[in-house]
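Asks: sequence first, then the predicted structure, then my questions.
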Amino acid sequence: MDAATVGSPALQRIRDRHKGLSGMDLLEATIKNEFKGKIAVVSSFGAESAVLLHMVAQVDPSTPVIFLNTGKLFGETLRYRDRLQEKLGLTDIRSAGPHPADLVAQDPNGGLWNADADACCFIRKVLPLERALKGFDASITGRKRFQTNARAGMEPIEEERVRGTGEPGSATGTRFKVNPLALWTQEDLEAYLDEHKLPRHPLVKDNYLSTGCMP
């Protein structure tokens, strides 16, 4: 559920400054310079998360990592998060989950995913992420062009509209999004995992097609 992207003169200037950068080089430039102190990683600690998180840890292990805990994750994912945190030395992992009031009002029995998957994602992913990103000028994602048709033209640096939460003091305007793996292929990811001997998500090893929320 990607937010709507926009364009601005500021975005073009940032793209011009970092033209041709990808992967570790783009992370180095945006974490240490362009958005220093105002950028956070967004991660589900899913199938390929170790690649991006390993890169971030090499640049600055104190970079905030927002972990989207929907309350519906597999136990294997929570244990994988703990394992990666210890192995990579990440020091600022922040868990973002649904607000209890939202669950009481819209998903009291935990079955909203079956009736309205988009509404479920909104209260368990979109709103928690917006709250967690308040105060940051940019976020880092592990999205890649090959994942969906909608992402086929995705740029390494984007600007998106802040969705807002409707709450007092909710963020507005736009936020930049850094996609250092946008141009990577599945083969690139596998090669990186092997080269750096990074652990695979246990559900991937068990041939699960998805490591997201439990059905």
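Replies: Nice, I can see it. Here the structure is a predicted model, which means the values were calculated and not measured.
Asks: C-alpha only now, for contacts and for neighbours.
Replies: OK.
Asks: buried set for the longest helix anywhere in the chain?
Replies: Selection of the longest helix in the chain by residue count, based on DSSP state H, yields helix 75-88. Buried residues in helix 75-88, counted by 16 or more other CA atoms under 10 Å: 77, 80, 81, 84, 85, 88.
Asks: doesn't residue 211 make contact with the first one?
Replies: Yes - taking CA atoms under 8 Å as the definition, residue 77 is a contact partner of residue 211 at 7.4 Å.
Asks: re the thing from before, would JSON lines of the buried residues of helix 75-88 with distance to residue 67 be doable?
Replies: As requested, those are exported to JSON lines (distance: CA to CA, whole Å):
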{"residue": "77", "distance to residue 67": "11"}
{"residue": "80", "distance to residue 67": "12"}
{"residue": "81", "distance to residue 67": "9"}
{"residue": "84", "distance to residue 67": "12"}
{"residue": "85", "distance to residue 67": "11"}
{"residue": "88", "distance to residue 67": "15"}
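Asks: closest to residue 43 out of the residues you listed?
Replies: residue 81 (9.7 Å; CA to CA).
Asks: let me see the contact set for that closest one.
Replies: For residue 81, the contact set (CA atoms under 8 Å, 6 or more residues apart in numbering) comprises residue 45.
Asks: now swap in the one 10 residues further on and tell me
Replies: Listed by CA under 8 Å, 6+ apart, the contact partners of residue 91 are 61, 62, 63, 64, 85.
Asks: pretty sure residue 31 sits in a strand.
Replies: No - going by DSSP: H, G, I helix; E, B strand; the rest coil, the assignment for residue 31 is helix, not a strand.
Asks: my read is that it contacts residue 39, right?
Replies: Yes - contact criterion CA under 8 Å: residue 31 and residue 39 qualify, at 6.7 Å.
Asks: which residues do those two both contact?
Replies: With CA under 8 Å, 6+ apart, residue 31 and residue 39 have common neighbours residue 63.
Asks: putting a second one here so we can go through both:
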Amino acid sequence: MLSAPTLLPKEGSARERLETTKSRAAELLDSVRNLSTHDALVRLIEEEFKGKVALVSSFGTESAILLHLVAQVNPATPVVFMDTGKLFGETHRYRRQLTEFLGLTDVRQILPDETNLAEKDPKSILWNQDADMCCWVRKVEPMNRALDSLDAWISGRKRFQSASRSKLEMVEAEGSRIKINPLAYWEKDEITAYFDKHNLPRHPLEADGYPSVGCMPCTDKVEPGDDPRSGRWKNQDKTECGIHFLDTGSAKTNG
């Protein structure tokens, strides 16, 4: 554990908060860089950010690994699940299955704000008109609310998933909050081996050609050998939903 944790800033300009958080992220990264994924999570969840961290999970095709790792550290760690109202039924069933299988005790189902939905998406077709705004209303804003009182959050992103994630680090700064990416350096074969070793249930849509699963209207099958995320917002200049971008209103920018 770091000897004197730097309190993450709550006041000052956005740039000042980011610079302080970047310094803290660099310290944390150095402290966990040579640890196993499990030991890194123990340090970050139980020591550095105890009671101030949550795992954000889509309960997608690779989510079971990070959920399993976190459950081994502390099954009461909050798990934030954004229910956009546009998810596959299979994802909801998978969430219930994994929650029981792993013994998770604090899975929080976060819904879009009804006022925002009524104003921005009254006909529930915003996904077909402005995908970025749809993601903001149904996922980004709800997640910001869910994480408002926390100092850190845990993401399942990995370098191999796409070009936009190829330089991802295990710990990074995001505004005045720390983002933890425990699986950043994992390779695809390690994912497969971990599923097999721990007999983890697979997302039911994976076998049907969906290596990455998001909202139903914006998720397509992927051809063998293609980028695993190429089925997300297919044929659009968009690669992320927006929750992984700092101080930007567009989910089109790679990060």
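Replies: It's in. Being a predicted model, the structure only gives us computed values, none of them experimental.
Asks: follow-up on the earlier one: what is in contact with residue 77 and residue 211 of structure 1 at once?
Replies: Common neighbours of residue 77 of structure 1 and residue 211, using CA under 8 Å, 6+ apart, are residue 46.
Asks: what does residue 206 of structure 2 align to in structure 1?
Replies: Alignment note: residue 206 of structure 2 maps to residue 204 in structure 1; criterion TM-score structural alignment.
Asks: which elements pack onto the strand or helix carrying that match?
Replies: According to DSSP states H and E, residue 204 of structure 1 maps onto helix 202-205. Here helix 202-205 of structure 1 touches helix 75-88, going by 3 or more CA pairs under 8 Å, 6 or more residues apart in numbering; DSSP states H and E.
Asks: just tell me the aligned range of the helix it packs on in structure 2.
Replies: Taking TM-score structural alignment, helix 75-88 of structure 1 hits residues 89-102 over in structure 2.
Asks: how close does that stretch sit to structure 1?
Replies: Its aligned residues in structure 1 lie a mean 0.4 Å from stretch 89-102 of structure 2 after superposition (mean CA distance after the TM-score superposition for structure 1).
Asks: about what we covered before: name the member of the contacts of residue 91 of structure 1 with the most neighbours.
Replies: Among the contacts of residue 91 of structure 1, residue 63 has the most neighbours (other CA atoms under 10 Å), with 22 neighbours.
Asks: that residue corresponds to which position in structure 2?
Replies: In structure 2, the residue equivalent to residue 63 of structure 1 is residue 77, according to TM-score structural alignment.
Asks: now the strands for structure 2?
Replies: Using DSSP state E, the strands of structure 2 run over residues 53-56, 79-82, 107-110, 152-154, 171-174, 177-180.
Asks: got the ones you listed as a markdown table, with distance to residue 19 of structure 2 columns?
Replies: Below are the strands of structure 2 laid out as a markdown table (distance: least, CA to CA, whole Å):
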| stretch | distance to residue 19 of structure 2 |
| --- | --- |
| strand 53-56 | 20 |
| strand 79-82 | 27 |
| strand 107-110 | 30 |
| strand 152-154 | 16 |
| strand 171-174 | 9 |
| strand 177-180 | 11 |
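Asks: okay if I get those as JSON lines plus mean neighbour count and distance to residue 24 of structure 2?
Replies: Output for the strands of structure 2, formatted as JSON lines (neighbours: other CA atoms under 10 Å; distance: least, CA to CA, whole Å):
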{"stretch": "strand 53-56", "mean neighbour count": "24", "distance to residue 24 of structure 2": "15"}
{"stretch": "strand 79-82", "mean neighbour count": "22", "distance to residue 24 of structure 2": "23"}
{"stretch": "strand 107-110", "mean neighbour count": "16", "distance to residue 24 of structure 2": "28"}
{"stretch": "strand 152-154", "mean neighbour count": "25", "distance to residue 24 of structure 2": "11"}
{"stretch": "strand 171-174", "mean neighbour count": "22", "distance to residue 24 of structure 2": "8"}
{"stretch": "strand 177-180", "mean neighbour count": "25", "distance to residue 24 of structure 2": "8"}
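Asks: can you tell me which of those strands is nearest to residue 25 of structure 2?
Replies: Of those, nearest to residue 25 of structure 2 by CA to CA is strand 171-174, at 5.3 Å.
Asks: after superposition, how close is the closest one to structure 1?
Replies: With mean CA distance after the TM-score superposition for structure 1, strand 171-174 of structure 2 averages 0.5 Å from its match.
Asks: equivalent range in structure 1 for that strand?
Replies: So strand 171-174 of structure 2 sits over residues 157-160 in structure 1, by TM-score structural alignment.
Asks: residues near the closest residue to residue 212 of structure 1 other than its chain neighbours, how many?
Replies: Distance criterion CA to CA, 6 or more residues apart in numbering; nearest residue to residue 212 of structure 1, sequence neighbours excluded, is residue 73 at 6.3 Å. For residue 73 of structure 1, the neighbour count with other CA under 10 Å is 16.
Asks: for residue 73 of structure 1, what are its contacts?
Replies: 212, 213, 214.
Asks: again, 10 Å this time
Replies: Residue 73 of structure 1 sits next to 44, 211, 212, 213, 214, 215 when contact means CA atoms under 10 Å, 6 or more residues apart in numbering.
Asks: the first one matches what in structure 2?
Replies: For residue 44 of structure 1, the aligned position in structure 2 is residue 58, judged by TM-score structural alignment.
Asks: burial count for that match?
Replies: Neighbours of residue 58 of structure 2 (other CA under 10 Å): 23.
Asks: show me the contacts for the nearest residue to it once chain neighbours are set aside.
Replies: Take residue 58 of structure 2 and drop its neighbours on the chain: the residue closest to it by CA to CA, 6+ apart is residue 81, 6.0 Å away. Residues near residue 81 of structure 2 by CA under 10 Å, 6+ apart: 55-59, 95, 107-111, 139, 142-143, 146.
Asks: apply 8 Å and report the result again.
Replies: Residue 81 of structure 2 touches 56, 57, 58, 59, 107, 108, 109, 110, counting by CA under 8 Å, 6+ apart.
Asks: list just the nearest of those residues to residue 49 of structure 2.
Replies: Lowest distance from residue 49 of structure 2 to these (CA to CA) belongs to residue 56, with 15.0 Å.
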